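A.B. asks: Would you be able to build a 3D model of this:
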Amino acid sequence: MDVKTEPSAKECVSHSAGILSRLGDLKCNGAFCDVTILTDDATLGAHKVVLVAASHYFEAMFRHNLTEKESGIIKFPETRSDIVKLCIEFIYSGKVEISNENVQDLMDAAEMMQLPELSHLCVEFLAENVTLETCARLITLSYLFEKKDLDLPLKNFLFEHFDEFMQTKDFMELGVEPVAYCLKLLQGGGRDFEQQKWNVILSWVRHDPNIRGEKFGKLFEILDLSLLPNRFLKEVILKEPLVQKSASCLLPIAKFYANDDIDSSPPAKQPRKMSHIVVCKKESQIIVKYDLAIREWSSLARFPGELQNQAEILSHNDRLYVGTGYKLYEYANNVWKSGCPGRVLKLSKSCRGVCVCNSSCPCHTGLYCFNRCIAVGDSVFMLTKASVHELNIVTSKLTCHSVGVDLGDDFFVTASDEKIYAFGGVETEHKAIEIDVITKFRSRLCNMQYPKNTGHAFWFEGKAYTFGGQNYPAKVECYEPERDVWFTVRNFLVSHPPAKVYISTRLYLVGGTARIDNIASFSLQKLRRYVTEDDALSNTSFCCPGTS
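C.D. replies: So this is what the prediction gives:
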C-alpha cells in the first residue's frame, strides 16, 4: 500500500548568502563582469543584474535608453573612489566599514545610488556618535536627507548640552535652515528653553549681521511666544532693534504685549536688605560678621579648610559659602558641608572640601581655581576663567557649565537679577563681560575706561560700579547696560581701594587697610546725586567697543 506524504517546504539558510558570496568572488576575479565603473582614479568591474537588483538607481539607468546602457560604463567623477568601492562592496556583501571620516560622503553616495539599507547603517552610526564635534554635521545631514531617525538622539543631546553646543564655532557657521531645524528639535523644553532659544537666535544673527539680519524673521517664527513671560516680551524682545524693524515679528506678539494677564510668572522678588557683613581673618581662620543694625563685630565660625589667597566668602539666605582653590564649603545651622555635581551636599566630619567639578572640567586638573563667588536668586555661582559652577540652594545640586568668564586672574564681579557681570583681571584690565544666569551665554561688553584688577564691583539701581586698579585705585566707574557705556563718577572717590564692597541701606567699604575689620560707609542718596551729575557731565559717556 502506497503511503502518501504531504509536501514539505525546506530552506537552505546559507544558500542566498553563498550565492552573494560567490558573486562577490566573481566580481573580484573579473569573471562575467558586464559593467565598468569609473571614478577619478580607479576602475571597478561589476555585474549589471546585481546592481539592478540592489538599486532602483541602477535599474532606471539600464532600463531606459541612457548612455550607460549602451556603453556599459558608469562614471562617478565627483565621488571619491574609496566611497564608490565601499558602496559596491556593500551591494555584494551587505557589509561596510563606517567611520567619522567617511560617514558623510558615504551617506551622500548611498542616497544618490538609492541604497536605503546602507543609508540606514550610516544613520545608526551617526546616532551612536553624537558629540560636540559632530553635532553640527549631524544636524545638517538630518535636515538635508530628512533622516527622522536622527531626531531623537540629536534632541536628547541638545537638551543635555545646549549651552555648550550653541557657543561652538560649528553651530555659528550653520546655515539658517539647519539652525531652524535645530531650534524646532527643542520644542517642548518649557519657558526657560524658549528664552534660551531667543538668545541663540540673537547670537547666530549677530555673528554675521549684514547677511543674517534679513533671516531673523524666519527664526523668530519658531519661538513659542505663549511660553514667554509678558515682562520678557516687553522689556527684552520688543526692545530688540531686529524686532522693531520687522512687522512680521511685531504682529504675532501684539496680543501678548497688550494683555498683562497672560503672564503667569511669579512677581519679581524684592531684593533683601543685607543684615550683616562677613569677612575672614586668614591668620586665625576665624570668620567674623559685622551686624549692620547694632554695628558690632562677632565671631561666626572657624573655617575647617585651607584658605587660599583667592578665597571667596559669601553670605546668602542665612548660609555661608566659601570658595577656595577649586573646592566649595557651605556653613548652615552650625555645620560645615561639602559636595559635588548631581549629589546633595553631605555632612563631612573632616570637611576637607570636595572638588565641585567632574573629570571633564578644566578645574578638575587644578589649572583653574575659583576666582569669585556670587549669589543670584536661588543659586550661588563660582566663577573661573574656563567654567561656571552653579549651586542650587533649593535642591543642593552642583552643576558645571563649560562657559567661563574668559578673564585673567584677579577679575571681579557683581550681578543683577538676570546677569552676572565680570570685569578686569591680569592682562585683561580693560575687559568686561556679562553672563546670562539662565542661558549661561557670555557676551562681551564695552571696555572699561581705566585698567583694573584686584578690584571690586557692586550693582545699584540698574548700573554696575567698579573700584580698584593698580594705577587708579580710588577711581569709581559706572556701567550702564542699556546704553553699553561707561562713565567715571568723578566726585565719588575713595581714600583707598577696599577689600570688600557691600550694599544695603548704605554702601559699605570693608578692609583695604591694615585691619580687615575697618569699615567706611556712604549714603546711597549721595551716590545717586554724584552719578546723575557725572553722567550729565560725560555727555556721550565713554564707550570703547570690546574686541575678541
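A.B. asks: Going by C-alpha atoms from here, please, whenever you check contacts or count neighbours.
C.D. replies: OK.
A.B. asks: In the stretch 251-400 of the chain, mark out all the strands, start to finish.
C.D. replies: Along the stretch 251-400 of the chain, counting by DSSP state E, counting those that start in this stretch, strands occupy 276-281, 286-291, 296-302, 312-316, 319-324, 327-332, 335-338, 346-347, 354-355, 372-376, 379-383, 388-392, 397-401.
A.B. asks: Would you convert those strands into JSON lines that also reports distance to residue 35?
C.D. replies: Listed next are the strands of the stretch 251-400 of the chain as JSON lines, based on distance: least, Cα to Cα, whole Å:
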{"stretch": "strand 276-281", "distance to residue 35": "84"}
{"stretch": "strand 286-291", "distance to residue 35": "85"}
{"stretch": "strand 296-302", "distance to residue 35": "85"}
{"stretch": "strand 312-316", "distance to residue 35": "75"}
{"stretch": "strand 319-324", "distance to residue 35": "72"}
{"stretch": "strand 327-332", "distance to residue 35": "69"}
{"stretch": "strand 335-338", "distance to residue 35": "71"}
{"stretch": "strand 346-347", "distance to residue 35": "72"}
{"stretch": "strand 354-355", "distance to residue 35": "65"}
{"stretch": "strand 372-376", "distance to residue 35": "70"}
{"stretch": "strand 379-383", "distance to residue 35": "65"}
{"stretch": "strand 388-392", "distance to residue 35": "61"}
{"stretch": "strand 397-401", "distance to residue 35": "57"}
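A.B. asks: Looking at those strands, which is nearest to residue 87?
C.D. replies: Taking Cα to Cα, strand 397-401 is the member of the strands of the stretch 251-400 of the chain nearest to residue 87, at 42.1 Å.
A.B. asks: Check which element follows that closest one along the chain.
C.D. replies: Next along the chain after strand 397-401, taking DSSP states H and E as the criterion, comes strand 412-415.
A.B. asks: Also this sequence, please, to line up against the first:
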Amino acid sequence: MLLTPCLFCLQTPPLSIMTQTISSLPAVFLQMKEADEFVDITLVFGKQRIACHKVILAGMCDYFRRMFLTNMLERGSQEVVLKDISASTGVLLVEYLYSGNIVITQLNAQDLLAASEMLLLGALKKNVEDFLLSHTDSVNCISIINLARLYDLKLLLADARSYLQEHVKEVIETEEMHLLQEGDLIEVLEANASQEENFLFIQKWMKSAEGRTDRFEDLMQHVSLSQCSKDFVCRTVMAEKLMHNTRGMTLIQEFMESNGSADPPKQPSLAVGFVVSGGRSQNISQRECYSYDAQNGQWNTLPPMPTARRSHSSIYHNHHLYVVGGYDGSYLNSVEALDMRNLQWNHLPPLPREVRFAYLAIVSDNLFVLGGF
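C.D. replies: Model prediction:
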C-alpha cells in the first residue's frame, strides 16, 4: 500500500537520478518478452497490461514465486492485477526483473519503495534507501523520517533524524512542519542546546496544523526559559498567546525573578509626568486620580476611578492608564482603563482571580499581570 500524502511528500526539484543494477538475465529473455514469445502471464497495472513469463517472474521475485507455487487464485490465472502499483511504476519493475536495471529518481522513489515492500524485492528496497540517504535535505527530511519509519529503514531513519537535529533553523522555515510527529519534535527539543530555537520550533509546529494547541503546555516542559535572553523572553515568549495562562505566566514570572528586571534601554525615554490613583484615607479606599505634568509643574484632576481601590497596580501605555486588582474591603480582580484622550473610563475583562501588588508589563500591546498576592 502506498504511503498517504499526509505522511510523506518528497519534493521533486532538482531531479536526481540513480541507476541500480542486479544480476541480469540474458538479453534474449527481454527480447522474447517484447516479441510476445512464450509469454504465459499478463501483469495488469491500472490500464497498463504487460505480457511476461511466469518462470522469469518467479525466479526473480519471491512474491511471484510464492504466488505461483501456492493455492492462490492467481496460480491458474492468465493475468495478475496489481492494483496498488501504478502503471509507470509497473513498467519500471518489469524492466527491472528482466534486465536488472532501474532508474531511481526523486519522482519515483516513494512508489518504488512501496512496490519493493509489497513484492518482497529486498535488493531494490535497499537501493531506494541508499538513494534517499544521499538526497536528504531540509526540505524533505521530515517526510523521509516518516517514510523510513513506515518501511522500517533503520539506517535512513537515524540519518534523517540526525539531519533534522542539525538543521533546525532551516527546517523551521519549510512547508513540511505539519508532517512532523510529536515524538520526533520532542527528540529535537531534547537534543538541541538552543532553547530559543526550541521555543520557535514549538511555535511553528503548533501553528502548522489544527488540533495541536492543547499540546503546548506539555511541550514547554522541554524548553528552559532560564537559558533564553531577556530580550527574547520579552519580545517573543511573552507575545505568544499560548503563554497567556496560569502555567505560562508562572514560567515567565520565574524567569523574571531569576534574572531580575529587564535591561534598561540604551536611550532612556524622558518622563513627562506621573499619575496618582486611589489609596486609603481614614481606612476608606479612594477613587480619586491625579496627574502631574512635569513640563509645567502642575497637578491635574482626572475622572475618578469607577471602583475605589488601594493596593492595586497601574501602568500607562498608548494613551491609556490601566488599573488592575487591589483592595476595597475585599480583594479585587477588576481591570479598568482610562482613555487619556477623552478622559473616559472603560471596564476590561476581569482577571481569573483577585490580586494585589501585581507586577504589570506591556509587550506587543498585550498586558501581562505577574505575581502579586
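A.B. asks: rewinding a little: how about the strands of the stretch 251-400 of structure 1 in a markdown table, adding distance to residue 83 of structure 1 and mean neighbour count?
C.D. replies: Converted to a markdown table, these look like this (distance: least, Cα to Cα, whole Å; neighbours: other Cα atoms under 10 Å):
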| stretch | distance to residue 83 of structure 1 | mean neighbour count |
| --- | --- | --- |
| strand 276-281 | 66 | 20 |
| strand 286-291 | 68 | 18 |
| strand 296-302 | 68 | 14 |
| strand 312-316 | 57 | 19 |
| strand 319-324 | 54 | 21 |
| strand 327-332 | 51 | 20 |
| strand 335-338 | 54 | 20 |
| strand 346-347 | 55 | 14 |
| strand 354-355 | 47 | 16 |
| strand 372-376 | 53 | 22 |
| strand 379-383 | 47 | 24 |
| strand 388-392 | 44 | 23 |
| strand 397-401 | 39 | 19 |
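A.B. asks: Which one of the ones you listed lies nearest to residue 165 of structure 1?
C.D. replies: Nearest of the strands of the stretch 251-400 of structure 1 (Cα to Cα): strand 397-401, 11.4 Å.
A.B. asks: counterpart of that closest one in structure 2, which residues?
C.D. replies: Counting by TM-score structural alignment, strand 397-401 of structure 1 pairs with no residue of structure 2.
A.B. asks: Strand 379-383 and that strand, what's the angle between them?
C.D. replies: For strand 397-401 of structure 1 against strand 379-383, the angle by axes from the mean of the first three to the mean of the last three Cα atoms, to 10 degrees is 40 degrees.
A.B. asks: So which elements touch strand 397-401 of structure 1?
C.D. replies: If contacts are counted by 3 or more Cα pairs under 8 Å, 6 or more residues apart in numbering; DSSP states H and E, strand 397-401 of structure 1 sits against strand 388-392.
A.B. asks: Any idea how far the strand it packs on is from the middle of the chain?
C.D. replies: 14 Å (Cα atoms, centre = their mean, to the nearest Å).
A.B. asks: same question, stretch 19-39 of structure 1
C.D. replies: The answer for stretch 19-39 of structure 1 is 51 Å, by Cα atoms, centre = their mean.
A.B. asks: got the buried residues for that stretch?
C.D. replies: For stretch 19-39 of structure 1, a neighbour-count test (16 or more other Cα atoms under 10 Å) marks 20, 23, 24, 26, 27, 33, 35, 36, 37, 38, 39 as buried.
A.B. asks: Contacts made by that stretch with the rest, please.
C.D. replies: Residues from elsewhere that reach stretch 19-39 of structure 1 (Cα atoms under 8 Å, 6 or more residues apart in numbering): 43-48, 72-81, 84, 89, 92-93.
A.B. asks: so who does residue 251 of structure 2 touch?
C.D. replies: residue 225.
A.B. asks: one more time with 6 Å, if that's ok
C.D. replies: By Cα atoms under 6 Å, 6 or more residues apart in numbering, the contact set of residue 251 of structure 2 is empty.
A.B. asks: do the same with residue 345 of structure 2
C.D. replies: So residue 345 of structure 2 contacts 337, 338 (Cα under 6 Å, 6+ apart).
A.B. asks: and the gap between it and residue 156 of structure 2?
C.D. replies: 63 Å (Cα to Cα, to the nearest Å).
A.B. asks: same deal with residue 265 of structure 2?
C.D. replies: Counting by Cα to Cα - residue 265 of structure 2 and residue 156 of structure 2 are separated by 49 Å.
A.B. asks: Settle it for me: which of those two has more neighbours?
C.D. replies: Neighbour totals were compared for residue 265 of structure 2 and residue 156, and residue 156 leads with 22 against 7 (other Cα atoms under 10 Å).
A.B. asks: where's the residue nearest to residue 444 of structure 1 when sequence neighbours are not counted, which helix or strand?
C.D. replies: Leaving out its chain neighbours, the residue that sits closest to residue 444 of structure 1 by Cα to Cα, 6 or more residues apart in numbering is residue 433, at 4.6 Å. Using DSSP H and E, residue 433 of structure 1 sits in strand 432-436.
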